[in-house]
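1. got a sequence here, can you build the structure:
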Amino acid sequence: MEGVTATATARKIMVVADPGRESAGALQWALSHSVVEHDELILLHVQNSASWRNSFTFFRRPSQNSSNTSVSSESSHGGGGGGSVSGGGGGVDLEFLEVMKRACEAIQPKVRVHIERVDMGGKDKASTILNQCKALSVDVLIIGQRRSISNAILGCRLSGGSTKGMDTAEYLIENCKCTCVGVQRKGQNGGYVLNTKTHRNFWLLA
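-> Down below sits the predicted model:
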């Protein structure tokens, strides 16, 4: 897929990071199929200052009796090329972005990983992400996508510079200047469905 396969040139790859299985699946795909040595991986979390909480408890450090933890504590686990990060600490809650970062560093130790938090500032989420892509000169944007029949049929046809009626992932795929990949994880061993501006519903085995 254009703009997704590994190249010798270091790239800036941004993954939209949220405390949910769609975001975890996108990060798993990025780590196992897109990010290569010397790339820079940016975990972007878009927050709303009106409702954002300082920390989340969706991700937990495992007890010392647990051997490892995956990128997500939910049912979506990494596919081929993925991995896990070891840890202990008796179930201490960790901020989910830090857990994601640690998992990335364990799976891809030669990739620079850093976290970006940005407030929506009254704008919609998609526009905020587009602004960050431009400001940081991102080469590839990756976002988890929850597919529905209406999105699959109508999403790629909606336009007009507005996010109304279009989910965030579809809007970014259509309007992002860099390559944008929407990732849907299909169960633990079911592979991925990928969407870009030029490739729709591209199936990739885990």
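2. C-alpha from now on. contacts and neighbour counts both.
-> OK.
3. who touches the strand or helix carrying residue 150?
-> Counting by DSSP states H and E, the element that carries residue 150 is helix 149-154. Applying Cα atoms under 8 Å, 6 or more residues apart in numbering, the contact partners of helix 149-154 are 166-167, 170.
4. list the buried residues of stretch 128-146.
-> 128-130, 132-133, 138-145 (16 or more other Cα atoms under 10 Å).
5. who's in contact with the closest residue to residue 38 other than its chain neighbours?
-> Leaving out its chain neighbours, the residue that sits closest to residue 38 by Cα to Cα, 6 or more residues apart in numbering is residue 111, at 5.2 Å. Applying Cα under 8 Å, 6+ apart, we find residue 111 in contact with 35-41, 105.
6. tell me the secondary structure at residue 27.
-> helix (DSSP: H, G, I helix; E, B strand; the rest coil).
7. on that earlier part again, quick one, which of the contacts of residue 111 are buried?
-> 35-41, 105.
8. still on that earlier bit, could you dump the buried residues of stretch 128-146 into TSV and include distance to residue 195 and secondary structure?
-> Listed next are these as TSV, based on distance: Cα to Cα, whole Å; DSSP: H, G, I helix; E, B strand; the rest coil:
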residue	distance to residue 195	secondary structure
128	21	helix
129	17	helix
130	17	helix
132	21	helix
133	18	helix
138	18	coil
139	16	coil
140	13	strand
141	12	strand
142	10	strand
143	10	strand
144	10	strand
145	9	coil
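9. let's compare: structure for the following, please.
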Amino acid sequence: MACFLLCSKSQQEIPISDSVENVQKRELLGSSVSGEEDFSSDNSKVALCQNGNRVMVVVDWSVEAKEALEWTLSHAVQKNDTIVLVHVLKSLKLQRESFIGFEFGNKVNYIKAHKLLFSMRSMCLKTKPEVQVEVALLEGKERGPIIVEEAKKHKLSLLVLGQRKRPLLRRLLNRWAKRRSRRRKKKKTCRATAEYCIQNSSCMTIAVRKKSKRIGGYLITTKSHKNFWLLA
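-> Here you go, the predicted structure:
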């Protein structure tokens, strides 16, 4: 695992005006029904909380990951907060007859992963120069457990992941294949990481996806809210 710390200088804080967006934000982040998840507690305050929070964003090359980072920068961090950018590099299988190819593949993947992380870091510093940025490159087979474990180490206030929208055809096929457990398990792999982190992370965890270009806003999923529409 490689971890790099990068900090930026503080600048003047931009005040947040009360708007429809903030009303929705309070509704989403307020106390949940039946006390399942108290978003207003000291351990789970997000954008409207005090300074000094640590927010982790899981990044990769997908559009959804970039959208999740954009949402975090515009909704979940403010002056003196820290963003931790995490990318999980999938371990390659080593075969006896292809050791040279394995080594070359590993180096290429590491170079690409570092470029991705520093590209996302530049995006953070350009958009929010008043926040601190850390980047961490992890490696393993199962992304979900690795992310949850890393989140514990950083004592986060919030964990943010991108979530993918399944195409209509895939959703119909998924319904048709409900009784076939193997196929159903395959269909869920694209969303398995976000769902695993939401259910198992010790901190507040949010999966984010843009609703659509025409309508705007974001769909937010947490333990107690699924596809909550947040205007942006």
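10. nearest to residue 175 of structure 1 among the contacts of residue 111 of structure 1?
-> Nearest to residue 175 of structure 1 among the contacts of residue 111 of structure 1: residue 41, at 21.2 Å, using Cα to Cα.
11. in structure 2, what sits opposite the closest one in the alignment?
-> For residue 41 of structure 1, the aligned position in structure 2 is occupied by residue 83, per TM-score structural alignment.
12. and its match, what helix or strand is that in?
-> Under the assignment here (DSSP H and E), residue 83 of structure 2 is part of strand 82-90.
13. for whatever helix or strand comes next after that strand, buried residues please.
-> Where DSSP H and E defines the elements, the next helix or strand beyond strand 82-90 of structure 2 is helix 99-127. Judged by neighbour count using 16+ other Cα under 10 Å, the buried positions of helix 99-127 of structure 2 are 102, 106, 113-114, 116-117, 120-121, 123-125.
14. now the residues you listed as CSV including distance to residue 69 of structure 2?
-> As requested, those are exported to CSV (distance: Cα to Cα, whole Å):
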residue, distance to residue 69 of structure 2
102, 32
106, 26
113, 16
114, 17
116, 13
117, 12
120, 8
121, 10
123, 9
124, 8
125, 12
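15. which of those sits closest to residue 49 of structure 2?
-> residue 124 (19.8 Å).
16. which one in structure 1 is aligned with the closest one?
-> Aligned partner of residue 124 of structure 2 by TM-score structural alignment: residue 104.
17. same thing with residue 60 of structure 2?
-> Checking TM-score structural alignment: residue 60 of structure 2 goes with residue 18.
18. skip the chain neighbours and tell me the closest residue to that match.
-> Using Cα to Cα, 6+ apart, the closest residue to residue 18 of structure 1 is residue 45 (6.3 Å).
19. next, count neighbours for that neighbour.
-> 19 (other Cα atoms under 10 Å).
20. same question for the one 3 residues further on.
-> Counted with other Cα under 10 Å, the burial measure for residue 48 of structure 1 works out to 16 neighbours.
21. re the thing from before, any idea how far residue 41 of structure 1 is from the residue nearest to residue 38 of structure 1?
-> 7 Å (Cα to Cα, to the nearest Å).
22. overlap in contacts of those two?
-> Joint contacts of residue 111 of structure 1 and residue 41 (Cα under 8 Å, 6+ apart) are residue 35.
23. from residue 106 of structure 1, how far out is the residue nearest to residue 18 of structure 1?
-> From residue 45 of structure 1 to residue 106 of structure 1 the distance is 20 Å (Cα to Cα).
24. rewinding a little: what sits against the residue nearest to residue 18 of structure 1?
-> So residue 45 of structure 1 contacts 16-18, 115-118 (Cα under 8 Å, 6+ apart).
25. ok, back up a step: which one of the contacts of helix 149-154 of structure 1 has the most neighbours?
-> residue 170 (29 neighbours).
26. quick check, that one in a helix?
-> Yes - with three-state DSSP as the criterion, residue 170 of structure 1 is located in a helix.
27. would you mind finding the match for it in structure 2?
-> By TM-score structural alignment, residue 170 of structure 1 lines up with residue 195.
28. next one: residue 198 of structure 1
-> So, by TM-score structural alignment, residue 198 of structure 1 is matched to residue 224.
29. did I read that right, that match in a strand?
-> No - checked against three-state DSSP, residue 224 of structure 2 lies outside a strand; its state is coil.
30. quick one, what contacts the nearest residue to residue 226 of structure 2 once chain neighbours are set aside?
-> Leaving aside its sequence neighbours, residue 226 of structure 2 sits nearest to residue 220 (Cα to Cα, 6+ apart; 6.6 Å). Listed by Cα under 8 Å, 6+ apart, the contact set of residue 220 of structure 2 reads 206-209, 226-230.
31. what about the closest residue to residue 161 of structure 2 other than its chain neighbours, is that helix, strand or coil?
-> Distance criterion Cα to Cα, 6+ apart; nearest residue to residue 161 of structure 2, sequence neighbours excluded, is residue 207 at 4.8 Å. Three-state call for residue 207 of structure 2 (three-state DSSP): strand.
32. distance of residue 207 of structure 2 relative to residue 197 of structure 2?
-> 9 Å.
33. try residue 229 of structure 2
-> In terms of Cα to Cα, residue 229 of structure 2 sits 20 Å off from residue 197 of structure 2.
34. more neighbours, these two?
-> residue 197 (28 against 19).
35. run through the residues that contact that one.
-> Here residue 197 of structure 2 is in contact with 144-145, 147-148, 205 (Cα under 8 Å, 6+ apart).
36. at 7 Å what do you get?
-> Residues near residue 197 of structure 2 by Cα atoms under 7 Å, 6 or more residues apart in numbering: 144, 148, 205.
37. who touches the residue nearest the centre of structure 2 in this structure?
-> Centrality entry for structure 2: nearest residue to the mean C-alpha point is residue 161, 2.0 Å, by Cα atoms, centre = their mean. For residue 161 of structure 2, the contact set (Cα under 7 Å, 6+ apart) comprises 57-58, 65, 68, 194, 206-208.
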